[in-house]
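K.L.:
Okay, predicted coordinates and the sequence, questions at the end:
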Amino acid sequence: MTEPLQQPGLNSLSKSFEPAALEAHWGPEWEQRGYGVAGFRGTQAPQADAPAFSIQLPPPNVTGTLHMGHAFNQTIMDSLTRYHRMRGFNTAWIPGTDHAGIATQIVVERQLQAQNISRHDMGPTPAEARKNFVSKVWEWKEKSGNTITTQMRRMGDTVDWSREYFTMDPKLSKTVTETFVQLYKQGLIYRGKRLVNWDPVLQSAVSDLEVENEERNSFMWHIEYPFSDGPQTAADGTPLRGMHIATTRPETMLADGALCVHPEDERYQHLIGKLVDLPLCDRKIPIIADDFVDRAFGSGCVKITGAHDFNDYACSQRHNLPLITIFTLDAKINSNGPAAYQGMDRYECRKAVLKDLEAQGFLQKAVPHKNMVPVCARTGQVVEPMLTDQWFVAVNKVGAGDATGKSIAQKAIDAVHSGEVKFVPENWINTYNQWMNNIQDWCISRQLWWGHQIPAWYDEQGNVYVARDEAEAQAQAPGKTLRRDDDVLDTWYSSALVPFSTMGWGNDGEGTGATDDYNLYLPSSTLVTGYDIIFFWVARMIMMTTHFTGRVPFKHVYIHGLVRDAEGKKMSKSEGNVLDPVDLIDGIALAPLLDKRSEGLRKPETAPQVRKKTEKEFPQGIPAFGADALRFTFASLASLGRSINFDSKRCEGYRNFCNKLWNATRFVLMNCEGQDCGLAEHSTAECATGEYLSFSPADRWIVSLLQKAEAQVAQGFEDYRLDNVANTIYDFVWNEFCDWYLEIAKVQIQTGNDAQQRATRRTLIRTLETILRLSHPITPFITEELWQKVSVVAGRSGPSIAIAAYPVSQPERIDEAAIAHVTKLKQLVDACRNLRGEMGVSPSTKLPLYVVANTPAETAFVQASGPVLQAMAKLNEVRVFDDAAAWAAAAQASPVAVVGEARICLFMEVDVAAEKIRLGKEVTRLEGEIARANGKLSNEAFVAKAPPAVIEQERKRVADFAATVAKMRDQLAQLEKQG
């Protein structure tokens, strides 16, 4: 495929940049051409002589839609992938979606509930009901489960769609089963009763990542536990009827195993070992001592409910206390509670317990208290710590027969410590190590129907048989009737395997994974992810990959911040401040935007405030910015900070950038297409003498800056600083190429000889073509569209910019003399513009520039720069004087500026008397401003209270006003000389 995708020509380039049409064309075209296929470099196979660059997409939930975090994360990944593809790497960006056990099951169950059907009603037996429900989930997945991958295409993501996976695909499922069996044989997977986060509505264990802490208004209830053998004496001699505790969950006291104080708390040391009566229950519990108690909090005495609190569970284990479970799996009081409360819902029980405590004199007071409540993010239900039978991975144990002598966790710690896995920025290593050094066994089972069913079978005596399939399990238990474990694996278990499960590991029958992809792309080059899942996903991938493959899963972990709204608040549907990336691409009217933001509010009563804020932020709705502008915005925000405050106004600025680039291309094509652009081969003599190509200092200057920009961009990609990449490109294209070189080029084409015009056209078209390749990883759509026209004129055409060579800096082409020349020219132009501003002259009014230089070289410079100065400073003449006196006489009272070795002025006839009056009034006004500012600065109260920035601002005002007054007094002095 050598033909260009589209024929060049100015006539085929519309007058304005309209992103929708470009995106609709190029996205499918790239995919059809296979440019995202792993290893693509003009062929469909990896190149043996090329380095590899691979990257794993953090698999989004199959239930999800593209949100701002996805779009930000994927912009970084696609930019890195496009950059390396253009550099000639064998690239592989592996896409996929996660089966999202909890989220997906909830979606389908809600659909059934709308028909008044429970999943348990879907078959005559539990096994049939489960089978039919799972089939229903697969049906939903095929119809509705690919929303987010469709939206990824809208962002221009060049992933390898031929390698797209789903974590429940047969090949990946086979790897899941294989790893489970191997871990079990190594003694690293076991089943046991442990405390876990439990959702009583979902009736499943949930991971910490699915739990969010919400602040709620509640109470701290103060309760007295009487001493079993009568009142005691406090350390200060006062009588004590009992021990005083405070709790936010009084219903759990029914399962208390002890009261606990700090061993060094002098108030209670003499009471350690005493018994107290547990109110409302016919039980006595001991007073124990443990240093986890905070002596300064409340009374310094806490209740220990080991089966319903994580801290209490650890304490109970240390002191061998009974673990009493008081709740059923749906959070009702079970038979371990007093008969009066059995069968009550937990909150119904709370009310009854408080009523009875008050009636019996044990409730001392209720103090309003803001409480952090753990809530399941999927169901919105308050999570209960629950003691249940679960499957665990023993992460701190050395597996049977493991020659390394290291646990799974230690291998992962060593991988980072050795530098095999590097974090960017490095400070996240501390977070990683803190988690890993305190890691507990990993609960991997979930009480769901959707997911990878645990490959374990039980006989009638409860013996367990772990196997790859039922036949293998039956072979371990000949003649016995087996029942498969109902639980499924935690979604994070299969996600932890994707670095090698997606590369074919475990599908060769031996579990070695010796496939071409495995050897070429494991470890992958970079993982791009947010800091919120360092432990839940990043650490687990490192643990599982190092344990099973002996390799690290990736070489670099680039940790980026989380996207927040313009005020720094977390984006959430429940807060009504979300932005949909596709809405920013396509635009959305105010009415549907208001409807979107009003859906799913956690507090429906906040809807009016949400609508008011939205109307203020987007009075006309959100305009269509296009994918390139959104991607450029994300890239510009991709610093190494913890969070990104997203303001859609920045999209407008980068949409303007795209317009600027579009219009610049139209100008370049207008002046170069069909013209002699100096691309033909000519003799060395012709080139050396300037007969064929005569490059101006401005030509050499823009090429020099381009080399520097290319080096800065390369460094930005190397450092994972896409903000530096974006800012470098923006500054070079807008501030240097468009604002300065294009204007200079106009003059050179209009006034230069043939050799100068050829050189200017060559510089224009070649620089623009390079700009497009330089910008392509961040803004792929517009650069592809423009490159198809520009590249042919530049003599560098090919099938697509996506597989064109990425620009590489050539330091030998940097001409410092040319840079100095144009820097001086820009200073002259800026000085003229400043003088025009001081004089209040309209930009449309052209004035003569009078110049006197101190040196012949400066005189020659100004004279040579005359045509450009006239064009860029809006001058009708540039007159250079040999004599300073003659210059002063001609300049009269005009404002003067000094630039290098020259003095300049813009001459304009003035009414001397009127100008003296005007300047006098302005001096008086500014002196008044100076006096007011100085008054503030001399006021001790103001200086003491005002922020430093405000004080500095006032000082700057004084300095700026004083400088302006000085200039005006000079002008008045000149006017006085004229009478």
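P.N.:
Okay, I see it.
K.L.:
C-alpha only now, for contacts and for neighbours.
P.N.:
OK.
K.L.:
Identify the single longest helix in this structure, thanks.
P.N.:
helix 948-977 (DSSP state H).
K.L.:
Return the set of buried residues in that one.
P.N.:
951, 954-955, 957-958, 961-962, 965, 968, 971-972, 974-975 (16 or more other Cα atoms under 10 Å).
K.L.:
Second structure follows, compare the two:
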Amino acid sequence: MDKSFEPSQIESKWYAHWESNGYFKPSGKGTPYTIMLPPPNVTGTLHMGHGFQHTIMDTLVRYHRMRGFDTLWQLGTDHAGIATEMVVTRQLNAEGKQRADLDRDAFIARVWEWKKESGGTIGRQMRRLGVSGDWSREVFTMDEGPSKAVVETFVRLHEEGLIYRGQKLVNWDPVLKTAISDLEVVSEEEDGSLWSIRYPLADGSGELVVATTRPETMLGDVAVAVHPEDERYAHLVGRMLKLPLSQREIPIIADEYVEKEFGTGCVKITPAHDFNDYAIGQRHNLPLINILTDDAKINDAAPEKYRGMDRYVARKAVLADLEAEGLLVETKKHKLQVPRGDRTGQVIEPYLTWQWFVKMDTLAARGMELVEHGHVKFVPENWINTYRHWLGNIQDWCISRQLTWGHQIPAWYTDGGSVIVARDEAEAKAKAATQGYTGTLRRDADVLETWFSSSLWSHSTLGWPDPQAQAERGFDRYLPTNVLVTGFDIIFFWVARMIMMTDHFTGEVPFRDVYVTGLIRDKDGQKMSKSKGNVLDPLDIVDGIGLDELLDKRTRGLMQPKMAEKIEKATRKEFPEGIPAFGADALRFTFASLATHGRDIKFDLERCAGYKAFCNKLWNATRFKLDTLVRFKGDFADPTWFADSYSDADKWIRTRLAATAEEVKAQFAVYRFDLAAKAMYEFAWNDLCDWYLELSKPSYRLEDPTSDQDDGQFAAPSEAAAAAYTLATTLEATFRLLHPVIPFITEDLWKRVAPALGIEGDTIMLRPYPEASDIATDDTATAEIEWVKDVLTGVRRIRAEMNIAPGKVIPLLFADGDAVDRARAEKFAVQIAFLGRVESPAWVSGEEPAAAVAVVGGMRVLIPLEGLIDVGAEKARLAKEIARVEGEIRKCEAKLGNANFVANAPAEVVEQERQRIADWTRQADAMREQARKLGG
């Protein structure tokens, strides 16, 4: 083995081996365990959120695969209508072409060409992270199967009266010229203005003053609203106002939406350009006047003067005219939430347009019922409240988009405007003929939003609605899936819709559990964003990146030089030499260790460094002991000859392994990957690689311990063989224990250790996961070794505090204790002397010498200080430690002195506090006695 662990040398090798041998495919045997990958955008690249969630999913899949489940991790990508169309449009622009230069078919052909060349980027990156999904079953939402599912779903819902076409207000991006979802709208606080405007009464008897942040929309006002209980305006309700800059008159209405205390208590109502106003307009049967074109210019519904102006040019013109007519009361600076499209950065307009909608009331009621009755469970459970909020306030779902790339809506129009919904054009013509129409049909040019096809993901990827495809892809076997791993931001946009759609069309829920992950933030808790310059690329962490390349990535495309300069300065400070290569395993263990049930996750590269050191620890432990294991290889074929020679340390490490396996199993069951990772780490690093390797050394003592040559002649061959066998089996099981989280290094090390045990197999990932019930345990031996550890820990602590050289052999005394302590001291004298670098321990007789003390239960461990330390420093140390222990005693006494605590806390908790007082008091007394002996 190489002297140091180099992840790049093993990770790509093993992934290629796994994939080429088909190990990721379902076995078809055992209980099914299925996870559907939330399909990332085909335009995308792996980001930290992907890396985090993919690690969680892969851990679950590998864990269940090793436990004998028939695992299917269904992979795939989303066609990402808006993002993909923008990418290809930019390519055309770079060639000097415009989108309009290509007809629909030519543009779609160009998109497919791009997808073939560049669409697999994220798949290659996922492989680098170790994703063990079945690539042979990978699905693209525009593939034939999912496309059939989309059409069938649309037609059936339309036939059931659940899909309709209507004119409603939607989020409109004036650059893309399409409706977009709420998730694609990013609202942030910006500086703006609030303008107060006079609206004269039509009869000239007075006026109302209204305030607005968008004065240009007043050209589409249809009313002014006041609160029905506002006494200031009660006498005016029903009267008419003269709309400024217009020849129209509009009524004064009363509606409880208006806040009496806000501003003047008068609100202008523009139903075609504000979602709240739209709702008011529906309640009062007000007209809808749209004053904007699809590119946010003023249209012909507005006064002629403003027609053709851009919305912000029109704003200036409107304000100038209001001021000229004496109708502009005041202008104030105002903070407001401005909605912008996440793709274009343009301000989004509420826009009145014809769209296709899914009627959501009955579907939502069923979706709520499934969750409330426990058919789908949220983890953590509190996220059910978000689900309830969305479904309890649901609106009909706008599913159409004014794009070219995507699933074209299966609807055709007659010359008279009638709508025919059908699975294809032939069926549309047949339906039209039954209505007496034989003329030309024009297909709807819009496409369905990607969330529509994604809502079918759990069953469309399994072949629905084609019976033959369902049989081939295991529809009946793998649905419902076991768990969906996703972010809280799409609980409504995706999770809820999947539940509703899958249930509606298959009678099954799409998944049993929804594990909702937190949001990855930087080490300071800040959201990662390009504008902050704190974005981390998971593959840069895996493979490393130089400073110059990192700076280029972080500042590329920034339009503001000052921002680029700020980001460069911060990056140079944090990463003066770039980011080192930590490897996929270290990154994965970091993700797992951070996977709490919290909303936010702070990511710190220092954790990656620590877990790379952990991988290196496993590597070195195996490398240092591999020659020993190989030496005993032949003896392991029949371990019965040393069956009676296992030491307490051998029995202890197996007991710890069993306990850890049980703990990991319990934590995986409740999706506490952080606690599972903690248990794995503490066992592998502390118990196995530190304590056991040290505790087992006496078992390998040579026949002639003074010899400089290891001739293989052990003082007790059976004990040496037992220790070696224990080490080999424990290492092999530990690699299996860790494999779901860190698959690469465990595969590599397992392949080196398994042959020594005669274990055949081409990969660790098909070996059984460690089960506590299969591991021999010994509580008595465990208690013995824990005592030894406590003694050695006390000795090492005193050495460190006294600054005594680790290699210096020092005297050791025991005092107090009982018969069990004396028996253990005699039994483990060799181990204590060897591992503690002390003289053979002896029990105090007569007057105790001045000594540093550690307390183990009822026994004191003493290191005589004569000639070892500065007595003054030791007295100061004891005083500090006594003060600390006395503080702990006071804390316990305060709890026990609280009547409410004693009355309400569980009896075992109260007893625990009393025991703590006893333990702390014993330690304090021992240290006071020691201080007395030092003259303190």
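P.N.:
Now that the structure is in, tell me what you want to look at. Note that this is a predicted model, so its numbers are computed, not measured.
K.L.:
Superposed, what's their TM-score?
P.N.:
In this superposition the chains share a TM-score of 0.91, using TM-score structural alignment, normalised by the length of structure 2; 886 aligned residues with a Cα RMSD of 2.5 Å.
K.L.:
Any idea how far the longest helix of structure 1 is from the middle of the chain?
P.N.:
45 Å (Cα atoms, centre = their mean, to the nearest Å).
K.L.:
Which strands or helices does that helix pack on?
P.N.:
Here helix 948-977 of structure 1 is seen to pack against helix 912-937 when contacts are counted using 3 or more Cα pairs under 8 Å, 6 or more residues apart in numbering; DSSP states H and E.
K.L.:
What range does the next helix or strand after the helix it packs on cover in structure 2?
P.N.:
Scanning the chain past helix 912-937 of structure 1 towards its C-terminal end, the next helix or strand to appear is helix 940-945 (assignment: DSSP states H and E). Taken onto structure 2 by TM-score structural alignment, helix 940-945 of structure 1 occupies no residues there; it is unmatched.
K.L.:
now do stretch 165-181 of structure 1
P.N.:
Residues 139-155 of structure 2 are matched to stretch 165-181 of structure 1 when aligned by TM-score structural alignment.
K.L.:
same check, this time on stretch 524-537 of structure 1
P.N.:
The aligned range for stretch 524-537 of structure 1 in structure 2 is 481-494, by TM-score structural alignment.
K.L.:
Name the residues of that stretch that are buried.
P.N.:
For stretch 481-494 of structure 2, a neighbour-count test (16+ other Cα under 10 Å) marks 481-488, 491-494 as buried.
K.L.:
re earlier: which residues sit against the match of stretch 165-181 of structure 1?
P.N.:
Among residues not part of stretch 139-155 of structure 2, those counted as contacts by Cα atoms under 8 Å, 6 or more residues apart in numbering are 75-79, 163, 406-407, 409-410, 421-423, 452-454, 456-457, 460-461, 463-465.
K.L.:
ok, now stretch 777-791 of structure 2?
P.N.:
By Cα under 8 Å, 6+ apart, the surrounding residues in contact with stretch 777-791 of structure 2 are 648-649, 651-652, 654-655, 658, 691, 824, 828, 832, 856, 861.
K.L.:
what does stretch 424-433 of structure 1 give?
P.N.:
413, 416, 423, 534-535, 539, 556-559, 640, 720.
K.L.:
Check stretch 574-589 of structure 2 too.
P.N.:
7-8, 11, 52, 55, 128-130, 538, 540-548, 550, 608-609, 611-612, 615, 677, 741-745.
K.L.:
how about 7 Å then?
P.N.:
Residues outside stretch 574-589 of structure 2 that contact it (Cα atoms under 7 Å, 6 or more residues apart in numbering): 7-8, 55, 129, 541-547, 550, 608-609, 611-612, 741-744.
K.L.:
quick one: which of those residues sit in helices?
P.N.:
Using DSSP H, the members of the contacts of stretch 574-589 of structure 2 that fall within helices are 55, 129, 541-543, 547, 550, 608-609, 611-612, 743-744.
K.L.:
Val910 of structure 2: which of the residues you listed is nearest?
P.N.:
Within those, the smallest distance to Val910 of structure 2 is 38.3 Å, found for Tyr611 (Cα to Cα).
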